[in-house]
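1. Take a look and give me a structure for this.
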Amino acid sequence: MALSELNRSVRLFFTQIQRYLCDAACQPQPSPNENEAVNPTFENRNPRNLEFMALAVKDRGWKTTWPHREFYHRLVFSRTQHYVTAQVFSSSSPVPVLTCSTKEWALKKELTSTRAVAACQAVGDVLAQRCQQAGITRMVYKAIPWTFRSDAVQAFRAAMKDGGITLSEPRRKYIGT
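-> All right, here's what the predicted structure looks like:
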């Protein structure tokens, strides 16, 4: 009885090996020409494609509103008594798309002060990296005129520019009608 069970388990083992070898050998290999073929009915579903080409509609809003609403992405930088915060807003949403603050533990533990010029520069570096990862490379940033000349704001702007972010957007192109 033990010999028949052993014989049966050996037969099962060999059939599993044969199936594995057949599956590996029977799979068709793709030719290099198939991988390079492009579908003739390509449809770009990227919602930001028109934004990159400066053809997407910008909401103009009222002329008397401040800050102006004619943007794809807007950068808001604020300093409070204890913290520094930077947020990127989309024109279609009141909720920020990206944020960075010295309230975050990863930034807070590396800084001696959460409000100093070095903190503003660190927030600019981290936010620029997050923007690059999200694919946002251009945004509008208009500082309040009386705060623009401070060293902290200048350090933040320099860090954003060094991170590869352009702090202006292209003018919208109008297609002739």
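2. Please make it C-alpha for all contacts and neighbour counts, starting now.
-> OK.
3. Please name every helix or strand in contact with the helix with the most length in the chain.
-> Ordering each helix of the chain by length in residues (DSSP state H) puts helix 2-26 first. Helices and strands touching helix 2-26, as assessed by 3 or more C-alpha pairs under 8 Å, 6 or more residues apart in numbering; DSSP states H and E, are absent.
4. next structured bit after that helix?
-> Sequence order places helix 32-35 as the next helix or strand after helix 2-26, per DSSP states H and E.
5. Beyond that following helix, next helix or strand please.
-> Following helix 32-35 in sequence order, the next helix or strand is helix 49-52 (DSSP H and E).
6. I'd assumed Phe71 was in contact with Glu51.
-> No. The pair Glu51 / Phe71 is not scored as a contact, 10.0 Å apart, by C-alpha atoms under 8 Å.
7. just the strands in the chain please.
-> All strands of the chain, identified by DSSP state E, fall at 73-79, 84-90, 96-101.
8. picking that back up, between Glu51 and Phe71, which one's more packed in?
-> Phe71 (22 against 16; other C-alpha atoms under 10 Å).
9. another one to check against the first:
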Amino acid sequence: MLAGECFEKVELCCTCVLQERLERSLKQDDGLRFASTTASLKTETEVDTSENEVVAPNFTNRNPRNMEQMALARKERGWKTTWPKREFWHRLRLERTQHYVEAFVERSNGDVVVSASTREWAIKRHLYSPKGVAACKNLGRVMSQRCLEAGINFVNFKAIIPWERHCDSIQEFEKAMEEGGVVLREPRRIYR
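-> Below you'll find the model as predicted:
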């Protein structure tokens, strides 16, 4: 047998196998359609891009925090006699109870945006005690990560009782927040 004859038999065998597979697939799936095999070049008409340059007369801001991030948004000043002051966009609160430590970031209207607590099992299982200095430090790490994930880079942390600021747990919490990348004071508002 010559090499050419062998090649022809293999080629015929392959085409037979392919035809059988095609027939089987056509029987299984009636929705199969073949595309046109003719090569036809269609030219698309040129798109007029001048309408993209027109600016809409009414602008709708779809990012409500945009003014805060540019430090142009108004801060509610409230009354001078209120404590803690309400002059912030986001305030960080740390509450230590008898058994747990909780941290919140809240807006000036009182809505809690981000929170973390040693009551959460994901945090609690890594701690020896859910209320000590180590718990506050780890809570600061978790809180800074959650703040950055939520897009909050600046928070106000002046809302604690002044004599508690010297406590070791609060200082470790502050240090962990700053090491995590969150600035614990908000930028000054730009007045126009």
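10. quick one: the residue positioned nearest the centre of structure 2 from Gly180 of structure 2, how far?
-> In structure 2, the residue lying closest to the centroid (C-alpha atoms, centre = their mean) is Glu149, at 5.0 Å. The gap separating Glu149 of structure 2 from Gly180 of structure 2 is 11 Å, by C-alpha to C-alpha, to the nearest Å.
11. Over to Val105 of structure 2?
-> Relative to Gly180 of structure 2, Val105 of structure 2 is positioned 15 Å away (C-alpha to C-alpha).
12. between the two, who's got more neighbours?
-> The neighbour count for Val105 of structure 2 versus Gly180, taken as other C-alpha under 10 Å, is higher for Val105 (24 against 18).
13. who touches the alignment partner in structure 1 of that one in this structure?
-> Matched by TM-score structural alignment, Val105 of structure 2 corresponds to Val88 in structure 1. Neighbouring residues of Val88 of structure 1 by C-alpha atoms under 8 Å, 6 or more residues apart in numbering: His73, Arg74, Leu75, Val76, Pro96, Val97, Leu98, Thr99.
14. who wins for neighbours among those?
-> Arg74 (25 neighbours).
15. I'd assumed Phe89 was in contact with that residue.
-> Yes. With contact defined as C-alpha under 8 Å, Arg74 of structure 1 reaches Phe89; the gap is 5.2 Å.
16. equivalent range in structure 1 for stretch 171-180 of structure 2?
-> Counting by TM-score structural alignment, stretch 171-180 of structure 2 falls onto residues 154-163 of structure 1.
17. from the chain's centre, how far out does the matching stretch sit?
-> Relative to its parent chain, stretch 154-163 of structure 1 has a centroid offset of 18 Å by C-alpha atoms, centre = their mean, to the nearest Å.
18. Same check on stretch 33-42 of structure 1?
-> Using C-alpha atoms, centre = their mean, the mean C-alpha position of stretch 33-42 of structure 1 is found 28 Å from that of the whole chain.
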